[in-house]
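Engineer: Predicted coordinates and the sequence they were generated for:
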Amino acid sequence: MTKVDFWCNRCELDQEIYSRPTQNLITIMSDGEIIGHREPEHTKMFFEGRCERCRKTLIRYITDTRQDPYFSLSRNVRRLSVAHKKDLIQYGESGFAMMYPETQKRFEKMREEENSKRVA
């Protein structure tokens, strides 16, 4: 068994739960609740766990991560993306000059030199 991060909408809780990869014929609603069966060609691999507080069945997609609700709902994912946003900022984006004033000045100087070469 593997520890997997899950998000419970009912409890609004991020949690790490032991889970096994599962392949089953189920239909999953957007909040991760099981509502019925699917045809075999739509079978997906997923992790299934139970919320530690309310015992609701929680789902994490393995083979279809684009539809995995965890990435859009989890507070931990949002917190991490905000924490690393400043590390990914690039020249020309808002906030770059404030965070990296010396580098901004160097880029502006290089840009002016390049423009003066084109004019001459």
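Structural biologist: Received it, and whenever you're ready, just let me know what you need.

Engineer: only C-alpha atoms for contact and neighbour calcs from this point on.
Structural biologist: Fine.

Engineer: Give the burial count for residue 48, as a bare number.
Structural biologist: As a burial measure, residue 48 scores 20 neighbours (other C-alpha atoms under 10 Å).

Engineer: Below is an additional structure, to be compared with the one above:
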Amino acid sequence: MKVAVPIYHDRIASHFGTAPDLILLLVEKRRVIALLELHLAGQSPAARRHKLIALGTEWLLCGAIEGPVRSQLERRGIRVSADLKGPYAEVLGQVVGISTEQLGRRAAQG
């Protein structure tokens, strides 16, 4: 499963539309198989949406998100869990069930 998390430093970004970075994780059997960090700064909501779709994202964990963007993602089969807060590694652990250690150095550095 591909899980995307818009981030600001080591935390879930407060809003999908303003997040400077995105972490994309490939998760299998609650283990992180691969992790990719992408820069989103300056991209429009439409460009961000298209990027998630093009990457094959299956689940978006985020803070706030515009209603129309959320609807468009959900229509494309992307599960959206919004209004999340806190360090992204902790949220991934709580929501997806993976451990912080599996995220390696990126989560520890913040």
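Structural biologist: Structure's in. What do you need? Every value quoted in this text rests on a predicted model; they were computed, and no experiment measured them.

Engineer: TM-score for the pair, please.
Structural biologist: In this superposition the chains share a TM-score of 0.28, using TM-score structural alignment, normalised by the length of the second structure; 55 aligned residues with a C-alpha RMSD of 4.5 Å.

Engineer: Okay, buried residues for the lengthiest helix in the first structure please.
Structural biologist: Secondary structure assigned by DSSP state H gives helix 101-119 as the longest helix of the first structure. Neighbour-count burial for helix 101-119 of the first structure, counted by 16 or more other C-alpha atoms under 10 Å, picks out residue 104.

Engineer: Show me what that helix packs onto, helices and strands only.
Structural biologist: When contacts are defined as 3 or more C-alpha pairs under 8 Å, 6 or more residues apart in numbering; DSSP states H and E, helix 101-119 of the first structure packs onto helix 96-99.

Engineer: counting contacts, what elements does the helix it packs on pack onto?
Structural biologist: Using 3+ C-alpha pairs under 8 Å, 6+ apart, helix 96-99 of the first structure is in contact with helix 101-119.

Engineer: Going along the chain, name the helices of the second structure.
Structural biologist: Under DSSP H, the second structure gives helices at 45-54, 67-75, 88-95, 105-109.

Engineer: The first structure too?
Structural biologist: Using DSSP H, helices in the first structure cover 70-73, 75-88, 96-99, 101-119.

Engineer: Can you add distance to residue 5 of the first structure and give those helices back as JSON lines?
Structural biologist: Below are the helices of the first structure laid out as JSON lines (distance: least, C-alpha to C-alpha, whole Å):
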{"stretch": "helix 70-73", "distance to residue 5 of the first structure": "8"}
{"stretch": "helix 75-88", "distance to residue 5 of the first structure": "9"}
{"stretch": "helix 96-99", "distance to residue 5 of the first structure": "33"}
{"stretch": "helix 101-119", "distance to residue 5 of the first structure": "38"}
